[in-house]
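# Just the structure for this:
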Amino acid sequence: MSKDDDVVQSNKPAGGWGSLKGIASISVEASASPTALDTLRRMNKPGGFMCNSCAWPKPKNYSAFEFCENGAKAVLWELTTDRCTPEFWDRHTVHGLRSWTDHELEKTGRLTHPLRYNAEHDRYEAVGWADAFNDIATELNALEPESAVFYSSGHAGLEASYLYALMARLYGNNNLPQSSNMCHETTSVGLKKVIGSPVGTIVWEDLEEADAFFFFGQNPGTNSPRFLHPLKDAKKRGASIVTFNPIIEQGLVAFVDPQSARDMATGRETKISDQYHQLSSGGDVAAIMGICKHVIEADQAAQRNGEERIIDVAFIEKHTQGFDRFLASVEAAAWEDIEAGSGLTRVALKEAADTYMAAERVIGVYGMGLTQHTHGSVNIGLLVNLLMLRGNIGRPGAGVCPVRGHSNVQGQRTVGIAEKADLVPMDKLRELFDFDPPTEDGVNIVEMVEGLLAGTVKASICLGGNLLRAVPDQHRMEDTWTRQNLTVMISTKLNRSHLYPGKNAYILPCLGRAEVDEQATGPQAISTEDSFSMISGSTGRRSPASEHLKSELAIVAGIAKALLPPNPKVKWDEWTADYSQVRDLIEQTYPDDFRDFNQRLFEPGGFYRGIGAHERIWNTPEKHALFTTPEKLTSLGFDPGPGRYSLLTMRSNDQFNTTVYGYSDRFHGIEGTRDVLLMHPDDIERAGFEKGDVVQLITDLDDGVDRRLGGLVVTPYRIPPGTVASYYPECNVLVPVTHHDELSKTPGSKSVPVRIERERA
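This is a model prediction of the structure:
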């Protein structure tokens, strides 16, 4: 039997019957409410509720079923009929639950009561809301403000997020890290630097006009399946799709449309990628440089022959700076170095370049495969360079398209959840609320972890999420997290972060987005911002999982009212009673982005808040878009070598962020387990391993810290030599807090230096 016969792989297309079976399986696994199907019917539509999974936009002309497999799983998982009541703790201790898997913890069901940790009995106990708020306020007021951190996961709506940021600043700090610090902060910082906009530049209509899509490190099949519908439409009209990714992702290979009766009946697939280039981990810089080199060489040949230029000279001269320096770096780059750095041949890169040059309008799409490297910002700059060569930013059918993860992760930044003081209109806050906002920058996630390790962070409030499971250096964090004076988690379900309580610890259960949010003036709506900067209203209709739940906004306001001195301009009770008043405050604080906020809340597809670079308005200090020049042809922060591999962490299609719905990763061909290490067959042979060997990964970084993860089964896979892969969040124990993008401090989870050792019996 050849080595190729051992390779694990999937030939299953995205969508199709596999998608429906996946939804049905999770419906059973989650013991979902019978009302869940009606909820799905209203999902992502005007007057309905917005998906609590990814941030993919909602089209104006929506379909009958405007949800995807992962969105449906998220809703079903939240609308479970299982309940985690205070009686659960009569049978379990906190330390005893640490042996449970993430999946088992979430399977306990929806939290029903506010809980306070009892250290003597090692259990959580029910506590009244007023007591919880007062106790939390007492602990926070006993601390120096700079020692407390207010984290947000990206789930809460714009209204709760705005008040959360206001609470932190009234308390006295800008310690407002967010989940984007761990994924797309490289986008926020990298794009801001080169085009003056911290977010993508395209809108929905651009998808309908593009001639080509270039994908870098993004996986729509798992992370944004609704993206596959416009990609299918693009293929029907003749657009080209070129993909660069170390892993074969089935969503970018083939798609069977679950909303097409003909496709479902016949199994007809839409081929997605015309070219699929499996580059090495960290090889994007070299690959993009190679494409640019082909484009520039073709342009120089056109000049010599008196033909029409390939590059957009008028755009470059009018709108950009730094082109000559970038041109010199491209000309100086040797093809052998480009091939070595990318893991791709010159011929393959020319094929991609030819497609790029043949297209009039190109969209560059990327995900965390570009952002989560120690030189991720260089990746972003190079992609922008490629687009600018032919004027593919700021015109119809063209632009840069980062695909964000959590549903409102971008919107929370827009309304003030930011650790950088200069990103927030402090003068407006001073005027509206009659106080002096703090002007010193707060901490991001990396700095928060460093502060916890140093003992300077003494309290953490978490608005959603499973932060302890998501951060780098997870084992070290578990040791330090419990030393805090206070930990507060606003959650819907039990997760691993709850199992490492501080000296004073609270779990505050909140409503799910699909549930009715009834306040003093009646049912309330919230709002979110998607990846295309569109704002949409969201209204829940399902009965709450428990009468004891509060909305995220009500919890934030409850803590704030107990914590802060009275201020006649700060009206926590009135804002809780009527969320439209909070939207008025958001409009007053950000008038350019939120004009007529309440009036436009339920516009089909959302309303566009406007992005300067979309209109070729460059809000950089230079007032131009900037070409950048890489110092080296890799985004790795280490040198590969014999026995040293680059670990790429990945997600299953049966999970969302740290939430694991099940153990069927059909797109990667892995069933029933997450304890795998994917390796190229030649790497397995060179290392002296065999398929099925049990090994451990050890972080190959000389900083005096021993980081390792064992119990992984060697699995032959179609992956570039020198690159290995395993699952997030399990592999977070291997990511050093110091291993991050130089500009944004985003953890480098897509290229961790590791070595592999056989586990001994």
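# use CA for all of it now, contacts and neighbours both
OK.
# Now do residue 10 against residue 342, distance only.
Using Cα to Cα, to the nearest Å, we find residue 10 at a distance of 24 Å from residue 342.
# Now the element after the longest strand along the chain, going C-ward?
The strand that spans the most residues within the chain, counting by DSSP state E, is strand 708-716. Once the chain leaves strand 708-716, the next helix or strand it forms, by DSSP states H and E, is strand 723-727.
# orientation of that following strand relative to strand 708-716 in degrees?
Between strand 723-727 and strand 708-716, the angle comes out at 110 degrees (axes from the mean of the first three to the mean of the last three Cα atoms, to 10 degrees).
# Show me what strand 723-727 is in contact with.
With contacts defined as Cα atoms under 8 Å, 6 or more residues apart in numbering, strand 723-727 is touched by 280-281, 645-652, 674-680.
# try stretch 551-564
133-134, 136-138, 140-141, 156, 159-161, 163-164, 167, 170-171, 463, 490, 508, 510-511, 517, 572-573, 576.
# same thing but at 7 Å, please
Residues outside stretch 551-564 that contact it (Cα atoms under 7 Å, 6 or more residues apart in numbering): 133-134, 137, 156, 159-160, 164, 167, 171, 510-511, 517, 572, 576.
# Could you also give me the structure for this next sequence, so I can compare it with the first?
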Amino acid sequence: MKRSELDPEDIVIKEYNSPTGGWGSLKSLIKKAEENGQLASDIWAMLGEQNKPDGFMCVSCSWAKPREPSSFEFCENGAKATIWEHDPKRADPDFFARHTVTELRDWNDHDLEKTGRLSAPMKYNPDCDKYEPIDWNVAFREIAAELNRLNPDDVIFYASGRASLEASHMYQLFARIYGSNNLPDSSNMCHESTSVGLPKSIGSPVGTVQLEDFAKCDMIFFIGHNVGVNAPRMLHPLQEARKRGVPLVAFNPLPERGLVRFKNPQSPTEMLSPGPGTEMSSDFLQLKSGGDLSVLTGICKHLLVLEDDAQKAGTPAVLDHDFINQHTSGFDEFCAFLRAANWDEIVKRSGIERAEIERIAALYASKERVIANYGMGLTQHREGVENVQMLCNMLLMRGNIGKEGAGISPVRGHSNVQGQRTVGISEKPELVPLDKLAEFYRFEPPRHKGKDTVEACEGMLNGTVKGFIGLGGNFSRAVPETALVEKAWRRMDLHVQIATKLNRNHLLTTRATYLLPCLGRSERDTQVSGDQWVSMEDSTANIHGSFGSRDPASDKLLSEPAIVARLAMATCNDKADVPWQAWVDDYAKVRDAIERTYPDDFKDFNQRFTHPGGFHRNIVACKREWKTDNGKANFITPRNLDTDPDVHANGLDVLTLLTIRSNDQFNTTIYGYDDRLRGIHGTRMVVLLNAQDIARLGLEDGEMVDLVTATTDGIDRRVEGLRVVPYSIPAGNCAGYYPELNPLMPLFHHSRTAHVPAAKSIPVRIEKTLRPTTPVAQ
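Here you go, the predicted model:
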């Protein structure tokens, strides 16, 4: 594979002790702009429009946008995403004429996207092994013909999480009119454990915390999330809370810099101060990967002890009995589980001493308004759903859901991954108002369950999936079992990608393969009624407007709503009564349709969505109304403390691998090869190991090794050429970058009930390689 990494002699691995943000962040952005040949003045002007009420919403993470934004309401990664989208280079027809697809398959992820923006619709020609330009009308007509030759149940309609609410609603409607409920999305790979777990606990598939709650809380938990990389703007309310003395307790296998030190690059006072920045975690507990269920059980177990002591002493209760009695069910069974839980097992599985867990429990018991944030470190396990529900249990014990300054806060990834689910992108028909769609648009939608991401991959491997349409994303690189999926992909009949930049998934050609280039979010979208707004939902369930004003990268680009509508009109215009063209002419009519379908969440949609701060969906759990089967919030008792029951990592010859992201990437998009916050420069091909494990396994710092999945199913899963890097990580665990290590993750290794790939607990062995080692600068 072609590489743009530095020469091995230039790779530098050196501990990074500076704060997140600060001058390091600014220098990184300037470097990215220079690499793209962009003037700093142009970049700063564009970024000044980002996340503003009258500007465009970031295409990176989905963290909340404040009502009163700062002058530069963006973070390092959000700015990189915008700079990346506005790359002046073009992957145009001339580029594709110079390169065969076979040649491009040898390029790496970074170099493929670095070719620039896609600028014209393209179709793969197998005779010359190249993409060639195609007229838009011809492309829509041919794709429609291919779709109508296929069984709708054999076609996947994937969405990456970046498309607007308008495009997402149109996309799911197109799929269902065509006859498919196969609507997997990126949520299947990250927070589906939340979407499955929270409804049973509190009756909501999303969190209960809003941005304003951070100013009112008196304690914060942060579990399994690297905020400095995946949601850096979140550091601002966290920093404000820390400055007023709010304790922040972090549980994570790696001491990520975002929860160690932060210096706000938007504050001149902080930037000019010689100090190290704000200490972000009052308490950092380095638990083992998969130890979350155990440590949360330990906290809850000690709360019962504190409650017993309070009753004996006649002091105020530790538990919120009024809340528990009035609002919850299942508490007695949960208490029995806690009292029976064994401390030796809790300590062994979590890697945290009993005294430390009890100390945190006592701290929690002393606070009245507590927020619990979490990420994929909690969800990407075999029992990821139980992890989420145990965190709910801890909050419910003290009434910390449904009151100001408190609640549960899943930190979502891609910019509209939560919102696209809200407006109908789901493979689960029970989550979509199908009766309304049938009535409004005069068609009969399919009622059976569609394929989620794991099931889509299974269908590719067994040959039952024949077609794939991607609304953004880099599906094959993001999923488990990458090597097998990529091999099977090319047996399909149809592959269509709606995209802004070239990526590896686009090079997996089928019998008929098309690239349909779309506008970026910051670009002007002009339709018959004028320049258009779109909308999206953030992690806190607030709906925001987004308005792009920049010149499009090419005059041949279409918007995502226009592409979806024209595909639908070409494929199934006679199967339903949908005003596709009117919707494209004026997106406000799509928003009216969304409001009509979801009146509780989108009342007065067109009147409210452009207000500063947006508007909040009607999440009734915030008001202590529970849309559960029994009308109560539920304590849900886990089966046991084994988060990953099929992982037989012994911490000796078999280690537990967790995949991570660098601060120079967003999801599968690789901006560069410097992970500044971990001190790794010039390479992504590393495995982070505890120093004791390095010594015990007879390895050396800088030695080249291979990782092999420790499974017995007869499939050889391995990634070669990884550099050993000593790192602060629990013994028995190791870490490496996603998506490079995805080939190690078996497809069957996923959440038991949510099907989220268990990327934070992959059993692996380390094998020495005969390739020569290279000195690393220190």
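# The longest strand of the first structure aligns to what range in the second structure?
Using TM-score structural alignment, strand 708-716 of the first structure corresponds to residues 718-726 of the second structure.
# same thing with stretch 88-107 of the first structure?
So stretch 88-107 of the first structure sits over residues 95-114 in the second structure, by TM-score structural alignment.
# tell me the two of the contacts of stretch 551-564 of the first structure that are most distant?
For the contacts of stretch 551-564 of the first structure, the maximum inter-member distance is 26.8 Å, found between 171 and 517 (Cα to Cα).
# Looking at those two, which one has more neighbours?
Using other Cα atoms under 10 Å as the criterion, residue 171 of the first structure and residue 517 rank with residue 517 on top: 25 against 21.
# Can you tell me what that one aligns to in the second structure?
Match for residue 517 of the first structure (TM-score structural alignment): residue 525.
# For residue 488 of the second structure, see how far away residue 149 of the second structure is.
Taking Cα to Cα, one finds residue 149 of the second structure at 20 Å from residue 488 of the second structure.
# ok, the two, which is more surrounded?
In terms of neighbours (other Cα under 10 Å), residue 488 is the more surrounded of residue 149 of the second structure and residue 488; the figures are 19 against 10.
# any idea how far the more buried one is from residue 720 of the second structure?
For residue 488 of the second structure relative to residue 720 of the second structure (Cα to Cα), the value is 22 Å.
# all strands of the stretch 251-400 of the second structure, in order?
All strands of the stretch 251-400 of the second structure, identified by DSSP state E, counting those that start in this stretch, fall at 261-263, 278-279, 283-285, 328-329, 370-374.
# With mean neighbour count and distance to residue 635 of the second structure as added columns, please give the ones you listed in a markdown table.
Conversion of the strands of the stretch 251-400 of the second structure to a markdown table gives the following (neighbours: other Cα atoms under 10 Å; distance: least, Cα to Cα, whole Å):
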| stretch | mean neighbour count | distance to residue 635 of the second structure |
| --- | --- | --- |
| strand 261-263 | 25 | 35 |
| strand 278-279 | 18 | 34 |
| strand 283-285 | 19 | 25 |
| strand 328-329 | 20 | 6 |
| strand 370-374 | 25 | 16 |
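# closest one to residue 215 of the second structure among those?
That would be strand 370-374 among these, by Cα to Cα, at 10.9 Å.
# compared with the first structure, how much does that closest one deviate?
Taken over the aligned residues, the distance from strand 370-374 of the second structure to the first structure averages 0.3 Å (mean Cα distance after the TM-score superposition for the first structure).
# Residue 744 of the first structure pairs with which position in the second structure?
Residue 744 of the first structure maps onto residue 754 in the second structure, by TM-score structural alignment.
# my guess is that match contacts residue 195, does it?
No: Residue 754 of the second structure is beyond contact range of residue 195, at 8.2 Å (criterion: Cα atoms under 7 Å).
# between the two, who's got more neighbours?
residue 754 (26 against 21).
# which residues does the more buried one contact?
For residue 754 of the second structure, the contact set (Cα under 7 Å, 6+ apart) comprises 192-193, 196, 385.
# for residue 36 of the second structure, same thing?
So residue 36 of the second structure contacts 87-88 (Cα under 7 Å, 6+ apart).
# How much space separates the equivalent of it over in the first structure from residue 23 of the first structure?
In the first structure, the residue paired with residue 36 of the second structure is residue 30, using TM-score structural alignment. Counting by Cα to Cα, the separation of residue 30 of the first structure from residue 23 of the first structure is 10 Å.
# Let's have the strands of the stretch 251-400 of the second structure in JSON lines, adding distance to residue 65 of the second structure.
JSON lines is the format used below for those (distance: least, Cα to Cα, whole Å):
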{"stretch": "strand 261-263", "distance to residue 65 of the second structure": "19"}
{"stretch": "strand 278-279", "distance to residue 65 of the second structure": "22"}
{"stretch": "strand 283-285", "distance to residue 65 of the second structure": "27"}
{"stretch": "strand 328-329", "distance to residue 65 of the second structure": "32"}
{"stretch": "strand 370-374", "distance to residue 65 of the second structure": "17"}
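# would you list every one of the helices in the stretch 251-400 of the second structure?
Applying DSSP state H, counting those that start in this stretch to the stretch 251-400 of the second structure gives helices spanning 268-272, 292-313, 321-327, 331-340, 343-350, 354-365, 376-379, 384-397.
# Nearest to residue 114 of the second structure, out of those helices?
Closest among the helices of the stretch 251-400 of the second structure, once you apply Cα to Cα, is helix 376-379, at 27.8 Å.
# Can you name the residues in contact with that closest one?
With Cα under 7 Å, 6+ apart as the criterion, helix 376-379 of the second structure contacts 190-191, 193, 223-225, 292, 384-385, 387-388, 760.
# And for stretch 699-715 of the second structure?
So stretch 699-715 of the second structure is in contact with 654, 694, 717-726, 744, 763-769, 771, 773, 775-776, going by Cα under 7 Å, 6+ apart.
# what's the answer for stretch 335-348 of the second structure, then?
Counting by Cα under 7 Å, 6+ apart, 294-295, 297-298, 301, 353-354 sit against stretch 335-348 of the second structure.
# Tell me who's in contact with residue 525 of the second structure.
531-532, 548, 559.
# residue nearest the centroid of the second structure?
Closest residue to the average C-alpha location of the second structure: residue 413 at 3.1 Å, with Cα atoms, centre = their mean.
# Contacts only, for the counterpart of that residue in the first structure.
Alignment note: residue 413 of the second structure maps to residue 405 in the first structure; criterion TM-score structural alignment. Counting by Cα under 7 Å, 6+ apart, residue 405 of the first structure touches 54-55.
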